[in-house]
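Novice: sequence plus predicted model, see below.
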Amino acid sequence: MSGLVVVGVDGSESSSAAVETAAREARARGAGLRVVHAFVWPVPYALPRPSPGGALPLGPPSLDVSEDGLREMAEGLVAEAVGRARAAAPDVEVSHAVVPGHPVTVLEAQSHAAELVVVGSRGTGGFAGLLAGSTAVHLVAHGRCPVMVVREQLRVDGPVVLGVDGSAAGAPAVDFAFATAERRRAPLVAFHAWTTWNAPMPAPQDASAVYANPPGALAEEEEALLSEALAGHCARYPEVVVEHRVVHGRTREALIDASRSAQLMVVGARGRGGFAGLLLGSVSQALLHHAHCPVAVVRGRR
């Protein structure tokens, strides 16, 4: 066995789906699986009872919660997740850990030793209207390895869809998508969307010429950009059936629509647009919240 896949669990429905997905990923990679649950000791805010004279007692309120009981609940939650993982992939070596601390901090630390971290899109807390929880979004931005965010509903058919923008930051996502498609024996759709606003504009050869592109030139350049981004990968992964799909349209909307029929969406953390200081681009953020399938965001190791 080599490598490690880490899955964060909290008892939510998307967490259960993440466990099954992580177990299958570990089996396909020949890796071990570590089930991790992080928890924070609750802070009581119950008002103390007033004294007979009517005054409230000074000092912190007493904690009427059993620490042993909380840990026992956490261990039970993890044991259930381990059982689910072993049922999904009986031949995978599964370990587990119950770690005091905030889930974001704990899982980010776990990502240092992992080749992949898998989490549910939303946990047991947060707001019902959000499709991706704060833990998932933060981990995608700060994790030290690729992060896969899983929703409650899974599908095993359909292609792996790769969002390509031709940037150097997106190169690790191309590697990840081809390797994943090969392991899953799934077709790969290499998807590139462009508009006249995000397409690179070459300078005119003649300074006196009108700064314009001949009809069809931008589309040809964008198709060439996609082919260049995939160069060499088809030879390395000859069993992967690849479809090139170049669309004239807004990237976020086009990829969200493509996710309806996909089993996995793969994107880089940041593309060729946006601000250099941002750890997570607008496209990857939009997919985390609105994609109809699991999303893997690949930023590589830093």
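Specialist: That came through, no problem.
Novice: going forward, measure contacts between C-alpha atoms and count neighbours the same way
Specialist: Will do.
Novice: just say helix, strand or coil for the residue nearest the centre of the chain.
Specialist: Per Cα atoms, centre = their mean, the C-alpha nearest to the average position across the chain is that of residue 148, at 3.3 Å. Under DSSP: H, G, I helix; E, B strand; the rest coil, residue 148 falls in the strand class.
Novice: wait, it sits on residue 293?
Specialist: No - under the criterion of Cα atoms under 8 Å, residue 148 makes no contact with residue 293, lying 10.6 Å away.
Novice: ok so, going back, so who does the closest residue in space to the residue nearest to the centre of the chain that isn't next to it in sequence touch?
Specialist: Setting aside the residues directly before and after it, residue 148 is nearest to residue 296 in space (Cα to Cα, 6 or more residues apart in numbering), at 4.1 Å. Contact analysis of residue 296 by Cα atoms under 8 Å, 6 or more residues apart in numbering lists 146, 147, 148, 149, 264, 265, 266, 267.
Novice: ok, second structure coming up, stack it against the first:
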Amino acid sequence: MNLPIVVGVDGSEASLRAADWAADEAALRGAPLRLVHASLWECYERAVFPAASERWERILTDVLVVAAAHRARQRVPDMKIDTQVVPEGPVPVLIHEAHRASVLILGSQDRGGVAELLQGSVGLTVAGLADCPVIVVRGGHEGGDRSGAHRRVVLGVGEEAASANAIRFALEEAERRGAVLEAVRAWRRPAHETTDHPWFVGEPAHVREERAVQALEAALREAPAGVRLHKRAVEGPARQVLLDTCQDADLLVLGARRRPGHFGLHLGRVTHAALTHSACPVAVVPEQPRYP
């Protein structure tokens, strides 16, 4: 079954860019596109939609998704597109949609202030709860830019290595785009490497670098031979390393796991930083329970 690409639309420019990106992604996958609007979105986004009249409500429910669908059809004329308006808040609607989506795509806009906080909270919450990969479209991806302009996909390989789902997702995304997959593992130099005091002497920097290289090799050992793959062990804090690396990337892919006894995914500091500061779209791929 070819599950759809689902994108949340709210009328903002950020969500329209996400719809553009989703149309390109659906075309790459040969998948249908589903545009979903939660008609109570303005409860989360009053800084974006300050008016609260019946006329504006009709625009939200009847026009926004139609306009987004028209824009997507102009971009990919033969695409199968479905639209849905649901009279609920965005988080429960999008979590529900994730159950029957191959990928869920949301927009994020660097506006600052309360508006950015509210829109960002929806993206972070959905990324942490959805059981399908979630792509948050960040950065300067304007409507005219295709989602594979740079031919680079970045995969972050963390302390516990990337999940098998995230690795597979990144490999497939790179292949669809004809892109290089750049797998990155950050490592840190020991804080007391230069001291001669025996209490502070730990493993030398080269050992940590070697371990990072070994972790990359282990994570990507089953990558298909035909994939253009670059593996890099980079010194520095993981958050900054990934933010620097993805400056000219089409997509940053990060794995997320579920913790025993907790509902939802564990979005650590690195993933949180990427979702709020990345210069390119970020895919959060759950380790469980499902990968389409």
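Specialist: Nice, I can see it. Since the structure is predicted, the reported quantities are computational estimates derived from the model, not experimental observations.
Novice: now the contacts of residue 296 of the first structure in JSON lines, with distance to residue 28 of the first structure?
Specialist: Formatted as JSON lines, these follow (distance: Cα to Cα, whole Å):
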{"residue": "146", "distance to residue 28 of the first structure": "16"}
{"residue": "147", "distance to residue 28 of the first structure": "16"}
{"residue": "148", "distance to residue 28 of the first structure": "15"}
{"residue": "149", "distance to residue 28 of the first structure": "18"}
{"residue": "264", "distance to residue 28 of the first structure": "15"}
{"residue": "265", "distance to residue 28 of the first structure": "18"}
{"residue": "266", "distance to residue 28 of the first structure": "17"}
{"residue": "267", "distance to residue 28 of the first structure": "20"}
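Novice: going by distance to residue 120 of the first structure, which of those residues wins?
Specialist: Nearest to residue 120 of the first structure, judged by Cα to Cα, of these is residue 149 at 5.5 Å.
Novice: tell me which element residue 284 of the second structure is part of?
Specialist: Taking DSSP states H and E as the criterion, residue 284 of the second structure maps to strand 282-286.
Novice: what stretch of the first structure does that strand fall on?
Specialist: Aligned by TM-score structural alignment, strand 282-286 of the second structure falls on residues 295-299 of the first structure.
Novice: ok, now stretch 76-90 of the second structure?
Specialist: Aligned by TM-score structural alignment, stretch 76-90 of the second structure falls on residues 89-103 of the first structure.
Novice: just tell me what the residue nearest to the centre of the first structure corresponds to in the second structure.
Specialist: Using TM-score structural alignment, the equivalent of residue 148 of the first structure in the second structure is residue 135.
Novice: remind me, longest helix of the first structure?
Specialist: In terms of residue count, the longest helix belonging to the first structure (DSSP state H) is helix 67-88.
Novice: contacting residues around that one?
Specialist: By Cα under 8 Å, 6+ apart, the residues outside helix 67-88 of the first structure that reach it are 9-11, 16, 19-20, 22-24, 35-37, 39, 41, 92, 94-98.
Novice: residue in the first structure paired with residue 102 of the second structure?
Specialist: In the superposition onto the first structure, residue 102 of the second structure corresponds to residue 115 when matched by TM-score structural alignment.
Novice: and its match, what does it touch?
Specialist: 3, 4, 5, 145, 146.
Novice: buried only: go through these for me.
Specialist: 4, 5, 145, 146 (16 or more other Cα atoms under 10 Å).
Novice: could I get those as CSV with distance to residue 177 of the first structure and secondary structure?
Specialist: What follows is these, written out as CSV (distance: Cα to Cα, whole Å; DSSP: H, G, I helix; E, B strand; the rest coil):
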residue, distance to residue 177 of the first structure, secondary structure
4, 18, strand
5, 16, strand
145, 14, coil
146, 11, coil
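Novice: quick one: the helices in the second structure, in order.
Specialist: According to DSSP H, the second structure carries its helices in the segments 13-29, 54-58, 64-75, 90-98, 113-129, 164-177, 205-219, 238-245, 269-277.
Novice: winner for burial among those?
Specialist: helix 13-29 (a mean of 24; mean count of other Cα atoms under 10 Å).
Novice: and that helix, how far from the first structure on average?
Specialist: Helix 13-29 of the second structure, aligned to the first structure and superposed, deviates on average by 0.8 Å (mean Cα distance after the TM-score superposition for the first structure).
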